[in-house]
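>>> Structure of the sequence below:
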Amino acid sequence: MSPYITVIGTGYLGATHAACMAELGFRVLGVDVDQQKLAKLAAGELPFYEPELAELVARHVASGRLSFTDSYEHAAEVGDVHFLCVGTPQQPNTDGADLSYLNAAADRLAPGLQRPCLVVGKSTVPVGTADALTRRIQAAAPAGTGVEVAWNPEFLREGYAVADTLAPDRLVFGVQSPGGERALRDVYASLLAEGTPVVTTDVRTAELIKASANSFLATKISFINAIAELCEAAGADVVKLAEALRYDPRIGDRFLSPGVGFGGGCLPKDIRALLARANELGVGSALRFLDDADRTNLRARRRVVDLARQECGGSFAGRRVGVLGAAFKPNSDDIRDSPALAVAAAIQAAGAEIAVYDPQANDNARKHFPTMDIALSAVDAARGAHVLLHLTEWPEFAGADPAEFAAVAAERRIVDGRNTLDPARWQAAGWRFRAPGRPQLDALNPEEVNP
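Below is the predicted model:
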């Protein structure tokens, strides 16, 4: 008989995991304390944007495989495998991870665990968390040591979360017993049958795998942004440099896009949490480069602000700046630690009038940045702008007609903060083109820069 699965926490990770487990054929119960969120999900709707997920949720709510509740007692009673998918944000006054939501979920679930079961962490946590959680849960659960805690870290990319769950590039099982491994293999049996690689290890190693993966990616992005600044100083082209690096199999072709840097709810806080935990363990000096990567990432944002200021004649006072993008990445409405909005806010604080447009994140941007002008279209964001900033690489922006923007802009100056636009197309429409790490490209018709 297939295990009954519960998913504690129904945010980006939890809602995706719950719907995908239902897609794999399991009965799934999503648990949350947010009544408004539960009501939306129970109606087959999403409280956030994630491609393909709304259809999946709606289909399996209708099929009866997927349901939602605020009752931890009911979840503990029916569940055989309980996935913990709550957030582990950065603590307010330190770089460490805030485990209060995780501990609260465990404390509410444990008293109802009357029989042996598996509690599986998916959140990104400091190494040693699973050991502490094991003691915490087993002390409060009637089933005692019959409850095992395992760690099965997620490797989802927002915007591709459904595909990354149903066709993962690897699975990691951090377990404490053969029984824990068997239970996870039962859950992921169909994916394993399709050849998905699996790494089975102890819980501490599993915790470090996810933190290490995010830290490596963050370091790689910061490296190319540091080289971009060197290229600017030397008059070189970082895009061509990155193109050459991608052919080197030792380096690979991913995460070498120079620009405004990374953001979101994962990479920034995860590299800080890993370094904080290393400091607690007395080996912080070994990971000091993560602090440099973090600083370089924030410096990349300031560099885009500087480029925009140069294009405004050295001052933002009395200038209007159009911003294409608000989400921290395309295919998402997530604005947590968004580089685009960080740049926009800094420019606004320096005296400019700001207009921002994003295909999905307008509502979130309006809610959190009420003093910004949130435009209804990309062209509206460019209307009257003295400089246009491209800060989230939505396909809509890459495919847009530069001439359409030129018709409404006050001046034809663009800063491509993502280095993904085609400079030649913008130059041909009379735009002066700037981007981090690249030589300045003047318009093919220079007199049209300031029409």
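>>> Please count neighbours and contacts with C-alpha atoms only from this point.
OK.
>>> what secondary structure does P153 sit in?
coil (DSSP: H, G, I helix; E, B strand; the rest coil).
>>> The one 4 residues further on too?
Under three-state DSSP, R157 falls in the coil class.
>>> how close does the nearest residue to it once chain neighbours are set aside sit to L307?
Spatial nearest neighbour of R157, excluding adjacent residues (Cα to Cα, 6 or more residues apart in numbering): D164 at 7.1 Å. Per Cα to Cα, to the nearest Å, D164 is found 36 Å from L307.
>>> And this one, please, so the two structures can be compared:
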Amino acid sequence: MKISVIGTNYLGATTAAGLAEFGFDVVGVDIDEARVKVLGSGRAPLYEPGLDELLRKHTDSGRLRFTTDYREVADWAQVFFICVGTPQGAHGAADLSQVQAVVDTLAPLLTGPALVVGRSTVPVGTAAWIGRRFAERTGDLPGLEVAWQPEFLREAHAVEDTLHPDRLVFGVCSESAERTLREIFARPIDEGSPVIVTDRETAELVKAAANSFLAMKISYINALAGLCETVGADVSTLADALGHDKRIGRGSLSAGPGYGGGCLPKDLHAFTARAEELGSTELGGLLRQVDLINSARQARIVGVLAEALEGGLEGKAIAVLGAAFKAETDDIRESPALSVAELIRARGAAVTLFDPQAMENARRAFPLITYADSAVDACVGAHAVVHLTDWPQFRELDPRALREVVANPVLIDARLSLDLDAWSEAGWACHPRTAKA
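Have a look, this model is predicted:
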């Protein structure tokens, strides 16, 4: 079977490399010539552990190549995966212009049967809309079908999640489409990945509902963290106790500066907008409150910092550890770390930041922040250190050595993951003090 993957950024590049690993001939298509050139050399256009190696393996083997020309794949491939971006548009709704561009470009070139499989995160009803648009532009070409197979990739674990998915959801209209998808994903199915076969609308809702629920879970533990700080309770122990409840589980019950990245905020806003469009005001109101809790958590961290410095932030030097929205990625989209850093800077402080992977992305997006070459360099002369991205390197810092370079030993551990006993013994004033490693 020959497969084309259209859109080759994070999702598309990982999908293309994974399908090649499953044994298929794959051609990735993208209108970005620079990206296609980078991918063709066996390198990813972003930092994702293990992706460079997988790309290089299959560009070298000949199973995987990339092009900017849709004509190379229109008559060559039997299956087309749509993996383009669906960024946040007006009023939070998803912008489907890239999806529409794929359909309008591909449709006139198709001459025979094809299965078009959407993987992008879209509002419910999009697959049906795509099917109608293809029909308008192909004249009801026999054998053309649209299916939906949502992705559940976690940044920093995308290769593992592609090769060994925790579930496969097939939104299909026919048994033939289901058979094709089962053939494509035969390897993970044989390894035990559960398969859920459903209609396209349910498949579209799965990703939006899952990400919104995850955002709600993160916001809930952060709301509890605020209460714990008020009464002197330990939110980490509270989360451990909640996590033993099999109905809840420990995953994503780690309090911190809030959720971020390219999926959760965008998908929550798009799901909110679509729910309200469909008249579900109760769901829309709940999701809006989740978003408000997330934003409030970042403001609260800045408030804790200002209180710890007593005289406020004006004129102070603040070291920020972390720019990526989470560890093991260079993704700064909707990063709570950078949101906090900007809030601190807006209060009149001089912010110096270090992140192991996201420095260049952060520098382009936030040029008024100062960037250091190391965590230690960021802390030189600082009146406080704010820990915002949970990189393992930051947990390995020596608090005694760091004490010697700062102007004032104040630590705000917003990720609640440092050994605060060790930092306190080294002479640091740690906030929030109730948290444990």
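>>> returning to that earlier point: aligned partner of the residue nearest to R157 of structure 1 in structure 2?
Matched by TM-score structural alignment, D164 of structure 1 corresponds to D161 in structure 2.
>>> Now that the residue nearest to R157 of structure 1 has come up, it's in contact with L156, right?
Yes. At 5.6 Å, D164 of structure 1 and L156 qualify as touching, with contact defined as Cα atoms under 8 Å.
>>> how close does the alignment partner in structure 2 of V7 of structure 1 sit to K436 of structure 2?
Taking TM-score structural alignment, the alignment pairs V7 of structure 1 with V5 from structure 2. From V5 of structure 2 across to K436 of structure 2, the span is 45 Å (Cα to Cα).
>>> Show me which of those two is the more surrounded one.
V5 (31 against 15; other Cα atoms under 10 Å).
>>> Go ahead and confirm that one touches I82.
Yes. Using Cα under 8 Å, V5 of structure 2 is in contact with I82, at 6.2 Å.
>>> Three-state assignment for the aligned residue in structure 2 for G265 of structure 1, please.
Using TM-score structural alignment, the equivalent of G265 of structure 1 in structure 2 is G262. Here G262 of structure 2 takes the coil state, with states given by three-state DSSP.
>>> what sits in contact with each of V5 and I82 of structure 2?
Common neighbours of V5 of structure 2 and I82, counting by Cα atoms under 8 Å, 6 or more residues apart in numbering, are G12.
>>> longest helix anywhere in structure 1?
The single longest helix within structure 1, with elements called by DSSP state H, is helix 203-234.
>>> how close does that helix sit to structure 2?
Aligned to structure 2 and superposed, helix 203-234 of structure 1 gives a mean residue distance of 0.7 Å (mean Cα distance after the TM-score superposition for structure 1).
>>> and after that helix, which helix or strand comes next?
helix 238-246 (DSSP states H and E).
>>> In structure 2, what range does that next one match?
Helix 238-246 of structure 1 covers residues 235-243 of structure 2 once aligned (TM-score structural alignment).
>>> quick one on the thing from earlier: separation between the match of G265 of structure 1 and V159 of structure 2?
17 Å.
>>> residue in structure 1 matching F366 of structure 2?
Match for F366 of structure 2 (TM-score structural alignment): F369.
>>> would V149 of structure 1 count as being in a strand?
Yes. Per three-state DSSP, V149 of structure 1 lies within a strand segment.
>>> since we're on the aligned partner of P409 of structure 2 in structure 1, how many residues are nearby?
Aligned by TM-score structural alignment, P409 of structure 2 pairs with R412 of structure 1. Number of residues near R412 of structure 1 (other Cα under 10 Å) recorded here: 30.
>>> ok, now P249 of structure 1?
Around P249 of structure 1 there are 8 residues (other Cα under 10 Å).
>>> Against K220 of structure 1, how distant is it?
Distance from P249 of structure 1 to K220 of structure 1, by Cα to Cα: 15 Å.
>>> does E72 of structure 2 sit in a helix or strand, and which one?
According to DSSP H and E, E72 of structure 2 maps onto helix 71-74.
>>> actually V116 of structure 2, sorry about that
strand 114-118.
>>> now V356 of structure 1
Short version, using DSSP H and E: V356 of structure 1 is in strand 353-357.
>>> ok, average deviation of the helix or strand just after that strand from structure 2?
Downstream of strand 353-357 of structure 1, the next assigned helix or strand under DSSP H and E is helix 362-368. Mean deviation of helix 362-368 of structure 1 from its aligned counterpart in structure 2 after superposition (mean Cα distance after the TM-score superposition for structure 1): 0.8 Å.
>>> before we move on, the earlier item: compute the distance between the residue nearest to R157 of structure 1 and D107 of structure 1, please.
30 Å.
>>> And for P339 of structure 1?
Distance from P339 of structure 1 to D107 of structure 1, by Cα to Cα: 36 Å.
>>> try A15 of structure 1
21 Å.
>>> Strands along structure 2, start to end?
2-6, 25-29, 64-67, 79-82, 114-118, 144-148, 168-171, 195-198, 317-321, 350-354, 370-371, 384-387, 410-413, 429-431 (DSSP state E).
>>> Tell me which other helices or strands the shortest one touches.
Strand 370-371 of structure 2 sits against strand 350-354, with contacts defined as 3 or more Cα pairs under 8 Å, 6 or more residues apart in numbering; DSSP states H and E.
>>> 10 Å instead?
strand 317-321, strand 350-354, helix 359-365, helix 375-379 (3 or more Cα pairs under 10 Å, 6 or more residues apart in numbering; DSSP states H and E).
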